[in-house]
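**Student:** mind looking at a prediction? Sequence and model below.
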Amino acid sequence: MKPDIHPVYATATVRCACGNTYQTRSTQAEIHTDICAQCHPFFTGKQKLVDTAGRVERFRQKYGKQAAGSSSES
């Protein structure tokens, strides 16, 4: 192998937006993340269900009348 072509692989500190920090190894000294296992809904058990049916109804109410009106004119 060629000498001096590999980056330095050292201990890195990972900092989450929630304030959690932990150590890992990386070529970067510090890594900033938006979400981690301490605050991710899947791991915390506090999953938020998205009301997709309500969103579809709001879309149909908002744009359904316009689409029906424009198709009858042509």
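**Tutor:** Happy to help now that I have it. Since we're looking at a predicted model, the values are computed, not measured.
**Student:** hey, let's count contacts and neighbours off CA atoms from now on
**Tutor:** Will do.
**Student:** helices or strands next to the helix ranked longest in the chain in the packing?
**Tutor:** Here the longest helix in the chain is taken by residue count, with DSSP state H as the criterion, and it is helix 52-73. Helices and strands touching helix 52-73, as assessed by 3 or more C-alpha pairs under 8 Å, 6 or more residues apart in numbering; DSSP states H and E, are absent.
**Student:** pasting the second one now:
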Amino acid sequence: MQHAIHPAYGPVVFRDKAAGLAFLTRSTLGSDKTVEWEDGRTLPVVDVEISSASHPFHTGTARVLDAAGRVERFERRYGRREAA
């Protein structure tokens, strides 16, 4: 690796505001905001809109789309394809 061309890589806290979850990981992303972590260290914090704790797919609250209704609406709008 070349020296002095890579971004700083260190511990960062990512905080999901919707779910109230915070997790510590390493990243090149930094922030001006800080938070005191569980072990007493002050670390940069990045607030995210959605994470696995609040994403509908991971929480099981995902809506199931009516695929048949979408196909019928498409066929009404654009007509049926004739078999080749």
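**Tutor:** The structure has been received and is ready for your questions. Just so you know, these numbers come straight off a predicted model, no measurement behind them.
**Student:** quick one on the thing from earlier: how about residues contacting the longest helix of the first structure?
**Tutor:** Among residues not part of helix 52-73 of the first structure, none is counted as a contact by C-alpha atoms under 8 Å, 6 or more residues apart in numbering.
**Student:** one more: stretch 31-50 of the first structure?
**Tutor:** Contacts of stretch 31-50 of the first structure from elsewhere in the structure, counted by C-alpha under 8 Å, 6+ apart, are 12-18, 20.
**Student:** pull the number of nearby residues for Arg27 of the first structure.
**Tutor:** For residue 27 of the first structure the amino acid is Thr, not Arg. 13 (other C-alpha atoms under 10 Å).
**Student:** list the residues that contact it.
**Tutor:** Contacts were defined as C-alpha under 8 Å, 6+ apart; by that measure Thr27 of the first structure touches 7-10, 12.
**Student:** quick one: the helices in the second structure?
**Tutor:** Along the second structure, counting by DSSP H, helices occupy 56-59, 67-78.
**Student:** need the ones you listed in TSV (columns: distance to Leu21 of the second structure and mean neighbour count).
**Tutor:** Supplementary listing: the helices of the second structure in TSV, determined by distance: least, C-alpha to C-alpha, whole Å; neighbours: other C-alpha atoms under 10 Å:
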stretch	distance to Leu21 of the second structure	mean neighbour count
helix 56-59	13	11
helix 67-78	34	11
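**Student:** now the contacts of Thr27 of the first structure: which count as buried?
**Tutor:** Neighbour-count burial within the contacts of Thr27 of the first structure applies to Ala12; the criterion is 16 or more other C-alpha atoms under 10 Å.
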